[in-house]
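>>> Mind looking at a prediction? Sequence and model below.
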Amino acid sequence: MHKICLFLAAASTASAPLSAQDHSQHGDHSAHQAEETKPAPPAIDHSVMDHSKMDHSQMDHSTLEHSAPKAAASPARPPNSTSGPARAADAIWGAEAMRPSRKALYEEHGDMQIFWFQGDRLEYRAREGGDGYLWDVQGYYGGDLDKFWFKSEGEGSFGESAEQAEIQALYSRAIAPFFDLQVGIRQDFTGPDRTYGVVGVQGLVPYMLEVDAAAFLSDKGDLTGRIEAEYDQRITDRLILQPRAEMNFSAQDIAELDIGSGIDSAELGLRLRYEIEREFAPYIGVEQEWKLGGSKDFARADGEDASVTNYVIGVRFWF
């Protein structure tokens, strides 16, 4: 009986602090109870919604992320190759075994030797005091970088010996896209015998202007120069108008050749040609020639006109 009384006393002491706790600080538990008992909202079926009547203009799209998914990086491809690693055959056959094959490929497909020949001007010239003729041909044999280049030009009057005739043999080296440096020799076949060393450039400058410029040093020590320029203006696919200009210079008087110092002579012409084929085109035109400076005095002393107009008909071809 005594033990039962002690047990009841201990139980009442333990329960007293629990009943004395203030639950008012824990907030209103009725709200939590309401949420727990609130039923879940019904599922919305978007398939039956009419989105055409929704006003999207009031929505703030600035906070939405519309960035497209990043594309996967393309795999790196070796240079100068459409597939596979560069020089893959070396891994199988070895670099030494493949070297002769690569050399043969370059020689057969990348270093072909080409022969080209052009008759730039082959023409009959009608002029006061006696009709004449003119030829201007050139060509080369070689590859992309190195070529053997040859040129020949001359003119005269019918029934007389040629007034001027020359031939050039040149080594040509590409120094820029569409431009070559040329060195070699020139031999004249009229007048006093002269052999010249030649240094020049030839090529295509911007705006499709063809230029040929050279300096000549003779075995007599005479220094002369020449620059030619021409431009092909297409009127139709086959009809081409070609303006052409030429100037000759001399560093000194050369009495034997009737050449004065400074600007020796100038030519300005206009030719209209029709390409029957790309490789064959007849033309007509007009060209004016002038002797200038000391050369004009030499011409007058010889009873020649210092200014001549030529009406020309000729043909241009190449192969």
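Noted; the coordinates are in hand.
>>> Going by C-alpha atoms from here, please, whenever you check contacts or count neighbours.
Fine.
>>> which outside residues touch the helix or strand hosting residue 100?
When elements are defined using DSSP states H and E, residue 100 is found to belong to helix 95-109. Contacts with helix 95-109, where a contact means Cα atoms under 8 Å, 6 or more residues apart in numbering, come from 89, 90.
>>> in that helix, what's buried?
Buried residues in helix 95-109, counted by 16 or more other Cα atoms under 10 Å: none are found.
>>> What helices and strands are in contact with the helix or strand following it?
Toward the C-terminal end, the helix or strand that comes next after helix 95-109 (DSSP H and E) is strand 114-126. Applying 3 or more Cα pairs under 8 Å, 6 or more residues apart in numbering; DSSP states H and E, one finds that strand 114-126 contacts strand 132-142, strand 307-318.
>>> Please compare the first structure with the one that follows:
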Amino acid sequence: MMPIMTFIGNLGYVFVSITGGIFVLNGTLLIGGVQAFIQYTQQFSQPLVQAAGIANTIQSAIASAERVFSLLDEDEETEETPASIDTGALKGDVSFKRVAFGYDKNVPVIRDLSLHAKEGQTIAIVGPTGAGKTTIINLLMRFYELNKGSIKVGGTDISELSREQARSMFAMVLQDTWLFNGTIRENIAYGRDGATDEDIIRAAKAAYADDFIRTLPDGYDTVLGEDAQNISQGQRQLLTIARAILADPKILILDEATSSVDTRTEMNIQKAMNKLMANRTSFVIAHRLSTIKDADLILVMKNGDIIEKGSHEELLRENGFYADLYNSQFSREEAVS
């Protein structure tokens, strides 16, 4: 509404100027009269523009209120009693059996997914946007419940565990880092309750973060601002990796974490990730295919289904969808360089 009212006000200004100019040339109106009419036009249109601005604000408030009330109207998560299962004793193998899921039950995202990841394997998941890569991770973490099928960790169906128990077996390192307003020590220690200073420093060293932390004026007691804007993107990523190392998870979930950092920092992050992934089951959502060449198994997804799977060399030899993705990405990288 506000742009429309501003446009109408400007049209009025142009109309008065042109008509007044004609009247001045004809001698029927003095130039002072035209100037007065222009002032009257602005005085008339200014309150209308302000009212339109208030209408815009009201519309934004209504839209925000709808989102707030839709959140308040959501059903509460059911109270869960932890299962009498020692999750620490479970093995790290993961199996999906005939899994089907859709955020809208009438629009399936994953139709019939079955896979088995052995303990210690690195599983890379690749595919175009909307293929269902992130959905697999959401289901593993029990952010959503399955429509059909089962997901088992160490032979135990995760639906038998409480959400807290299921999520305690995972650690995530995402492309978008999440650090809260607090000291670096507190941000790393968030990975595990009761972590000692020695544990925190050991995790930071393993993540190649200790060196840059000690160069800061307050070291581990440096307070991170909102969204940790007082350190670089690469440094933020190293802190999240240190937190994951401290958590010592049974299963690791990695989103592409090196896409927005420089080459040197990327090398350090890759080294830290290799240490973190050693001897534990890892799921890697890959955007740059050059980073997952060494994965034990690569799953190629399209429209919610696994259309190809195998090692990097095997998939290239098949000369299918993965090979097309890899070759097109390699060509683009060569063109940019």
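Ah, there it is. As the structure is a prediction and not an experimental result, all values here were calculated from the model.
>>> Quantitatively, what TM-score do the chains reach?
Once superposed, chain against chain, the TM-score is 0.24 (TM-score structural alignment, normalised by the length of structure 1); 139 aligned residues with a Cα RMSD of 7.2 Å.
>>> Adding distance to residue 100 of structure 1 and mean neighbour count as columns, could you present the helices and strands packed on strand 114-126 of structure 1 in CSV?
As requested, those are arranged in CSV below (distance: least, Cα to Cα, whole Å; neighbours: other Cα atoms under 10 Å):
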stretch, distance to residue 100 of structure 1, mean neighbour count
strand 132-142, 22, 18
strand 307-318, 36, 18
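>>> Dump these to CSV, plus distance to residue 11 of structure 1.
CSV is the format used below for those (distance: least, Cα to Cα, whole Å):
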stretch, distance to residue 11 of structure 1
strand 132-142, 120
strand 307-318, 127
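>>> so which of those gets nearest residue 227 of structure 1?
Nearest of these to residue 227 of structure 1, taken as Cα to Cα: strand 132-142 at 14.4 Å.
>>> count of residues packed around residue 6 of structure 1?
Burial measure for residue 6 of structure 1: 10 neighbouring residues, criterion other Cα atoms under 10 Å.
>>> Which secondary structure element is home to it?
Element membership of residue 6 of structure 1 [criterion: DSSP H and E] is helix 2-20.
>>> contact partners of that helix?
Residues external to helix 2-20 of structure 1 that are found in contact with it (Cα under 8 Å, 6+ apart): none.
>>> got the residue ranges for the strands in the stretch 151-300 of structure 1?
With DSSP state E, counting those that start in this stretch, the ranges of strands along the stretch 151-300 of structure 1 come out as 164-176, 179-188, 195-205, 209-218, 223-231, 233-234, 239-250, 262-274, 280-291.
>>> for the stretch 51-200 of structure 2, what spans make up the helices?
In chain order, the stretch 51-200 of structure 2 shows helices spanning 133-140, 163-168, 184-189, 197-206, with DSSP state H, counting those that start in this stretch as the criterion.
>>> closest to residue 255 of structure 2 out of the ones you listed?
Checking the helices of the stretch 51-200 of structure 2 against residue 255 of structure 2 by Cα to Cα gives helix 133-140 as the closest, at 9.0 Å.
>>> for that closest one, packing partners?
Counting contacts by 3+ Cα pairs under 8 Å, 6+ apart, there are no secondary-structure elements packed against helix 133-140 of structure 2.
>>> How about it, which residues are buried there?
Taking 16+ other Cα under 10 Å as the basis for neighbour counts, the residues of helix 133-140 of structure 2 that come out buried are 133, 135, 136, 137, 139, 140.
>>> re the thing from before, identify, out of the helices of the stretch 51-200 of structure 2, the most deeply packed stretch.
The highest mean neighbour count among the helices of the stretch 51-200 of structure 2 belongs to helix 184-189 (a mean of 22), with neighbours defined as mean count of other Cα atoms under 10 Å.
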